[in-house]
Each structure stands twice: as structure tokens, then as C-alpha cells.
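K.L.:
From the sequence below, what's the structure:
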Amino acid sequence: MAATLKSGSSALKLAVVGGGSTYTPELIDGFARLRDTLPIGELVLIDPAAERLELIGGLARRIFAKQGHPAAVSVTTDLTAGVADADAVLLQLRVGGQAARNQDETWPLECGCVGQETTGAGGLAKALRTVPVVLGIAEQVRRTNPDAWIVDFTNPVGIVTRALQSAGHKAVGLCNVAIGFQRKFAAHLGVDPELVRLDHVGLNHLTWERGVTLLDAPGATSGREVLPTLLADFGKEIADDLHLPQAFVQRLGVVPSYYLRYFYQHDAVVEELLAQGSRAAQVAEIERQLLELYADPALDTKPELLGKRGGAFYSEAAVQLISALLGTAGGASVQVVNTRNDGVLPFLPDDAVIEVPAEVDADGVRPLPQRPVEPLFAGLISAVTSYEHLALDAALHGGRDRVFDALLAHPLVGRIELADQLTDRLLAHNREHLAWA
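P.N.:
The predicted structure is shown next:
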């Protein structure tokens, strides 16, 4: 197993590409707290932003020291050195930084479309910038250590993971939406989160909770369905959290991802975004404050402000997945991941990347069989899968026509004039990041 590769030691080497992110202390906190589940001997943070990297690295060492974690933490701007001999490489990068995100969330609004970093035209822009960079990183990992797992948390996770898997990399995608629902449902029910299992189906950022099982015991295969109870007793809280009408959620009888609001209430969201400004501008200010906090040599815990940055339960999800993949979790576990379809959803191509529960262990990722998906959800899943196929083609091969085709296929666009306008704006705002533009 990968967990015993290094001279018989069970201590792992993990590398985080994008380690200079303000998210990283959330990840570090989870590594420190859950060290018995994931025994890390060496953690390398990799990022081209050397100054930020030093701040994050210093805080990471202090968090580990405070919690008595023995792992060595190093930082580097050298990708080749950083990923060498790593058992797993976690990708959490943002090509173009918050400035590019702010553009993704701004120029689509000029055309009356949602401005969002993973959905619609902004999400396509991010995919075009990100896929070539991620594939370059993955090739370096393959040259250095072909046995390493690549765990992608970089958005848009579905498209990026599909790019990695299509290129033959040992990769799986991870999102925090499912674990977020698991924790919230467990809190409503007053039970341990490990007793809650989700019937979670769809694509990354396009999922529905069609069922919630309260297990008889942690790791059990039997339990009782409690989604109707959750909707009856906590329907208002759930709907408010999604910013969707309670009557609508009750009528669906499922809990959609909060990203579905961009589809179900598109025009209302556009009005809100025009009135309140981009999320990127808010995040940039949060990041500025976080970096000031991280520079304090007395800080040795993740600050409360980090909760406003996003990525709740990111570290727990990452630890669960990596520990299962590297064989330190004590056997297979069921986790929601982004992985190759291979017939699980028969109305999609085999090479589509879906987000469903899967059995994960040192032998890999095996998505669990799914009951038939209701037409109300399957139609949107099919349409967005087609868009993702065209988006990946545009990211790999470039060209205005491919960008236009992807936008025309997107359910939030779908009109010739609108796709033309969005294509022009996308290219104008991203030329410095697109070698072919």
C-alpha cells in the first residue's frame, strides 16, 4: 500500500498545490485533529506566491505544534521538489487569483446572466484557465511518483476531475457540499454525523439529496429513511439555508444543492448580484484580514474569521478520503466523491464524472449503484454533462468556436446572441491566461 512505501514507515508525505491559499489553515486544523486517522510525517505546501506561502507555513507549524502533531511542514515554490515522493497530492489552486474570480462574477451580469465562479459563463472561464495548468501539474506528479493519488478540490471539480481521469491520472474529485449536508442533517436529528448517510446524486454543484438514512450504528449497512421527517420538522430551516421557497423544497421532496438556485431562480439571483456586488470582492476583504491574522506569530489556531471564507468541513472530507485511499482508515468506507460514471447513471456517457457515494479504499474508488434518477433531475444532469464535455474540449484545444459551443449548450445560456456576447467577454477578460486566445 502507498501508506508503507517510505522505508517501511507508516508516516505519509502529503503535498498541497495551492498551499498559499487562505483556505489552507482549515486543512491543517483537520490534519492536526485527525492525526490518528491520517498519520502524516511530512506536509509540503506548494505555491508560486512565496510571501503568502511563508505566512501559511508558519501558521501550519504552530497549529501542528499546539496540537502535538509531529509532522514536518515545509514550503516551496518548486513544484517538482514539492511533489516528489508524495503519497497524495491535493490540488486547491486558483489560476488568476481573486482578481480573475471577480471578473468571472462580474462580466456575465452585463449580459443578464449569473456571475458565479463555477456555474454558467464564469464557471467556463475558470475551467478554461484551470484545466491546462492542472494537467501540467499532474504530468509532473506522474513523472515524479506515478503511484500518488491526486485529489482535486479545485473548481470546477467535475470538469477538472474529468480532465485528469481522461488523461489517465490516478485522480478523484472532492467537494464539501455533501459533508456539509451530512453535518447539518445530523445536527437537526441530534445524532453523530457518522450515523447519517446520504442518497446524493448528480454532478459537482448540481446534486440532490434524494434520501437520508439514519444508520443503526456507525458503518452499518442498515437504517431507516428520515428525509421526510427532516423536511416535515426542519423544512423552513433547510429551505432558508438554500435560499429557496419552503413550499418548493417540500414539493420536490428532496434537498437540492444550494447551487441549484442558480438554475431554479436565475433571474432573481441576477438581480441580487447586481444589487450586492460580487462575492469575490467580499472574499478579497476577508482574505486581507486573514493574512494579517496569519502574520501574528502568537496565532496557533485557525481564526474564527476563516469560517466566513467558505469551505466548511473541507478538512474532514479531505482526511476521510485520503486516509481511505492510502489504506490508513482500516478498510473501505462510503464517501461522496467525483469519479468516472462507468454506467452508474446509464443516461450519461461512461467517461462523464458524476458526484455520488462510492466505496473507497486502497484499491481505489468504486461508485455505488444508483436507483433510476427522476426525469426532473436527469434532464438537467444530462444537459450540464453535455456542456461539461464541450467545456473540456474548449479547455484542451482552445478556439472561439469551442467556447461558443460550450456556452450555447449550457442551460443558463442556450441562445445564439447571448452565447456570442458571453464568448466575446470571456475571451476579452481571459487572454492573459489562455495561450491560444
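K.L.:
all contacts plus neighbour counts: C-alpha atoms, from now on.
P.N.:
OK.
K.L.:
quick one, what contacts T339?
P.N.:
Residues in contact with T339 (Cα atoms under 8 Å, 6 or more residues apart in numbering) are T161, R162, V172, G173, V353, I354, E355, V365, P367.
K.L.:
now those residues in TSV, with secondary structure and distance to V134?
P.N.:
Below are the contacts of T339 laid out as TSV (DSSP: H, G, I helix; E, B strand; the rest coil; distance: Cα to Cα, whole Å):
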residue	secondary structure	distance to V134
T161	helix	10
R162	helix	11
V172	strand	13
G173	strand	13
V353	strand	16
I354	strand	19
E355	strand	20
V365	strand	21
P367	strand	24
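K.L.:
To compare against the first, here's the next sequence to fold:
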Amino acid sequence: MKKDRIKIVTIGGGSSYTPELIEGYIKRKDELPIREIWLVDIEEGKEKLEIVGNLAKRMVEKAGLDWEVHLTLDRREALKDADFVSTQFRVGLLDARIKDERIPLSHGILGQETNGAGGMFKAFRTIPVILDIVNDMKELCPDAWLVNFTNPSGMVTEAVLKYGNFEKVVGLCNVPINHMMSESKLLGKDPEELYFQFAGLNHLHWHKVYDKEGDDVTSLVMEKIFSSENSEMENIKFIPFFQEQIRDLEMLPCGYHRYYYLTNDMLQKELEEFEKNATRAETVKKVEAELFEIYKNPDLKEKPEQLSQRGGTHYSDAACELINSIYNDKRSTMVVSTRNNGALADLPYDCAVEVSSIITAGGPRPNNFGKFKPAQRGLVQVMKAMEEITIEAAVTGDYGKALQAFTINPLVPSGDIARTLLNEMLVAHKKHLPQFKEVIEKIENGELK
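P.N.:
From the prediction side, this is the model:
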């Protein structure tokens, strides 16, 4: 039954993205009758939680709303009787991301937050934590919806569905939104005047674009993009795709496809940044420090413009609209990670896919896409297999599974180098990998090389 007033919990409430989340709720104040917002973090994030939480309170007060904003380190206290739970946490904080990027690059291998070795290790650290959160939700707020934009969003969502046995979960990403906004602008239209059909996996999807008459304008968008020199993403280096290859796809790739279509070029760019101690993670750490200095200003009562430099802009607004669409059964079309249910014929029925979906009171209803052409199908099936194995390794701590995932990931060379890199990263992240404890001890004792 629809509640008159709702309770929303954000885990990772001390995130620099939280002001955008609060702004999104305020924008929807006439549709979302919020009673209380709980911002939750861990002891290491206490200072940031206080800073961003106080800004959130000032924003709500300025808007003249009676919402209660609570700050806590007690997750269970926050979750009790929640209606919606959003997750935006980073296990190991940005220092862990720096390791995910720098350790592979030290071996001449791509280092990236959600792709390659770094992405798999982010999954290893994150999945056990999200499953703990789900266990708490089953006990304390079993009817709540989990809105996840903790990366790697697709794998985290699939882990909740398969291993958490929790159906009320939706994964979100800002990448599709960025494409919709930038491509609409190229055509001189509002996003509402176009229909975007996305299909694939989180950070590995393709899409088509249609106008209001139902005509496919994807090729027109392609030509506009080819004549433009702007990157659609803050956190990925802009290197032009090969036009002939993209035309052959007959679909538009996302920015992350550069890691698979232009691997060596992207690696060279990253190695240059590595040498200057200027990897994306190191840059973000500096941006975050500056943001929190701005957030401390007691006179600041709105989201600062500088947040757009962080790279994840529009994430939070998407989360607010998703909650709005579920609560009000708006039937909005959004791109989300959800159970496939046959929407993408080339992938397992029970896996998580990122696909255009109708958002109802009962959750996402993925729009049927059908089959991919061979070029897309080959890559997406390999990547889905890699994701499935990575998730299983994250849950079980099975070294063989972890090595298997490294071996089939297109961005990690197989053989001795994969094993060497895996072992080094396991030891580097051991504080946040309790499921691999016995394996890590063997590596440190020289029993596993």
C-alpha cells in the first residue's frame, strides 16, 4: 500500500554526490512526500558525513521543507522501516581506487575503476558488503526498494538478485543520461522529443535513437558526433572511434567501449597519466578535497557548480526520478540494470542487463530488444560470462574463479601476467577481502605464486 510519507536511506551518505541527491528530492517535493532522510556512513567517513550532512540540512531548510535529515554511523538504525534505500559507497575509499588503477598500469595493463582488473577488484570488495546490507534490509525493511549506483553497478545488481535473493533492486548509471542529453543537443532537440533504445551491460551498452515519428535517426546522430570533438564523459579520455566500425554496428557505443575498441590508445593515455601521478583516481581525490572545502561553507545552501567536475553528474538525479516513478507508478522510461527476463535474447534470462525499461510501482519492466548483430553479441557474451564468474569469486573467495575471470577479461593478458597481477592486487587489498583471507596468506607465505 502506498504510504503518505516515506523514509529514504542513503548508504554512503558522506559522498560528494549527496548534494545532488538532496537537490533532486527538493525538485520533486510535490510528488515525493518525504518524512525523513537518513544519511549513513562508516567511521572513516564520519567527517565527510558531517560536512555534507549539514549542507543537506541547510538545503532542506532553505527549501522550506519539514523533512527530518538524520546523520548516523549505525546502518541498522537507519534501515528500520525504510521505504527506499540508495547505495553510493566505495569500499576502501578512493585510496582503493588508486590501487585499482596504478597496480595494473605498473604492469603495463589498463587500470580503470570499473573495467579490467580494477573493475573486478572493485566487485570483489563491494559484493560482500552489498549482500550484508541486503541481509539487514530483509530483516528491517523487507518491502523497501534498493536503488544501487555503487559501481560496478551491473555486477552489484546481479549479485543482489542471484546471491542476495532480493528482487526489489534496481541498478543505475549516469552514462545513458549523458548520452541522451548530449545527443539531443546535437540534434537541436529536447531529450523528451526522442526515444533512446539502450541494450547491453552496465558500462558496455549500445543504443539507437528514434524521433517522434518513429524514424531511426541513429545514423544522423553518428554523423553529428563524428563532426564533433567533444567527449560525452568527464572521466574517459576522448579518442575518436573508427567511423567505419561504428557505422557497421548500426548502433552507438558508450564511452567505455573505447577500452575495448581502442585498447592500446587508451592504455598509452593512461600510462602517461600514471607517470605524472595523475590517474583519474588521483585527480578525483583532489577534486573531492576541494569540494568538501566548499561544502564546509555555512552560507552554502545549494549544490555547488563544481560538483559537475566530479564525473558522475546526473547519477543522483536519476536515482530521485527512479524513486519518484516507483512511488507514483509513473511508467517513466529509464535505462536501468535489472533482471533480463528475455529482453536481450543473447544473454541468460536470469542475469542483470542494462536496458531501457518502463518503471512501474512493481519495478522495471525491460523493453524487449531481441538479438544483437555478431559484433555486439560476441563482446557482450564474453563480458557477461566474465561478470558471472567475477561475482561468484566475490561471493566465495575462490581463487580459481578469480583467475578464470582475469583470464577471460579482454583487458587483462592471460597466463603468468594475469596470475602475478591477481596475486599482487589480492595482497594490496587484503584489508577489504576477508573472503580471500586463506588465499592471501598462501600468497604472502610464498605457497601460491
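K.L.:
Got a TM-score for the two of them?
P.N.:
Once superposed, the chains reach a TM-score of 0.92 (TM-score structural alignment, normalised by the length of structure 1), with 422 aligned residues with a Cα RMSD of 1.7 Å.
K.L.:
a markdown table please, covering the contacts of T339 of structure 1 and showing neighbour count and distance to Q67 of structure 1.
P.N.:
A markdown table is the format used below for these (neighbours: other Cα atoms under 10 Å; distance: Cα to Cα, whole Å):
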| residue | neighbour count | distance to Q67 of structure 1 |
| --- | --- | --- |
| T161 | 32 | 33 |
| R162 | 26 | 37 |
| V172 | 27 | 29 |
| G173 | 31 | 29 |
| V353 | 31 | 37 |
| I354 | 30 | 37 |
| E355 | 26 | 34 |
| V365 | 24 | 31 |
| P367 | 23 | 35 |
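K.L.:
Apart from its chain neighbours, what residue comes closest to the equivalent of W67 of structure 2 over in structure 1?
P.N.:
Using TM-score structural alignment as the criterion, W67 of structure 2 maps onto A71 of structure 1. Spatial nearest neighbour of A71 of structure 1, excluding adjacent residues (Cα to Cα, 6 or more residues apart in numbering): G41 at 4.4 Å.
K.L.:
Same question for P367 of structure 1.
P.N.:
Excluding the flanking residues, the one nearest P367 of structure 1 by Cα to Cα, 6+ apart is A358, at 3.9 Å.
K.L.:
measure that neighbour to I179 of structure 1 for me?
P.N.:
14 Å (Cα to Cα, to the nearest Å).
K.L.:
shared neighbours of these two, which are they?
P.N.:
With Cα under 8 Å, 6+ apart, A358 of structure 1 and I179 have common neighbours V336.
K.L.:
which residues in structure 1 does stretch 17-37 of structure 2 align to?
P.N.:
Residues 23-43 of structure 1 are matched to stretch 17-37 of structure 2 when aligned by TM-score structural alignment.
K.L.:
contacts for the helix or strand harbouring the residue nearest to A71 of structure 1?
P.N.:
Assigned by DSSP states H and E, G41 of structure 1 falls within strand 40-46. By Cα under 8 Å, 6+ apart, the surrounding residues in contact with strand 40-46 of structure 1 are 11-20, 31, 53, 57, 70-79, 82-83.
K.L.:
do that again at 7 Å, thanks
P.N.:
11-19, 70-77, 79, 82 (Cα atoms under 7 Å, 6 or more residues apart in numbering).
K.L.:
before we move on, what about stretch 146-153 of structure 1?
P.N.:
86-92, 161, 170-175.
K.L.:
Go again with 6 Å.
P.N.:
D87, A88, V89, L90, L91, Q92, K170, A171, V172, G173, L174 (Cα atoms under 6 Å, 6 or more residues apart in numbering).
K.L.:
now it: how far from the chain's centre is it?
P.N.:
Averaged C-alpha coordinates place stretch 146-153 of structure 1 at 14 Å from its chain's average position (Cα atoms, centre = their mean, to the nearest Å).
K.L.:
What is the corresponding segment of structure 2 for it?
P.N.:
Residues 142-149 of structure 2 are where stretch 146-153 of structure 1 lands when matched by TM-score structural alignment.
K.L.:
For that stretch, measure first residue to last.
P.N.:
20 Å.
K.L.:
Identify each buried residue in it, please.
P.N.:
P142, A144, W145, L146, V147, N148, F149 (16 or more other Cα atoms under 10 Å).
K.L.:
Show me the helices in the stretch 251-400 of structure 1, by range?
P.N.:
Taking DSSP state H, counting those that start in this stretch, the helices of the stretch 251-400 of structure 1 run over residues 261-264, 266-276, 279-294, 314-325, 375-397, 400-409.
K.L.:
related to what we said a few turns ago, buried residues in the match of stretch 17-37 of structure 2?
P.N.:
Result for stretch 23-43 of structure 1 [16+ other Cα under 10 Å]: buried residues 23-35, 37-43.
K.L.:
quick one: which helix or strand includes V16 of structure 1?
P.N.:
With DSSP H and E as the test, V16 of structure 1 turns up in strand 12-17.
K.L.:
how big is the offset of that strand relative to structure 2?
P.N.:
Its matched residues in structure 2 lie on average 0.7 Å from strand 12-17 of structure 1 after superposition (mean Cα distance after the TM-score superposition for structure 1).
K.L.:
what packs against that strand?
P.N.:
Here strand 12-17 of structure 1 touches strand 40-46, strand 88-91, going by 3 or more Cα pairs under 6 Å, 6 or more residues apart in numbering; DSSP states H and E.
K.L.:
Name the nearest of the contacts of T339 of structure 1 relative to I381 of structure 1.
P.N.:
I354 (9.3 Å; Cα to Cα).
K.L.:
In contact with the aligned residue in structure 2 for the closest one, which residues are there?
P.N.:
Taking TM-score structural alignment for the superposition, I354 of structure 1 sits opposite V353 in structure 2. V353 of structure 2 makes contact with G200, L201, S337, T338, N340, according to Cα under 6 Å, 6+ apart.
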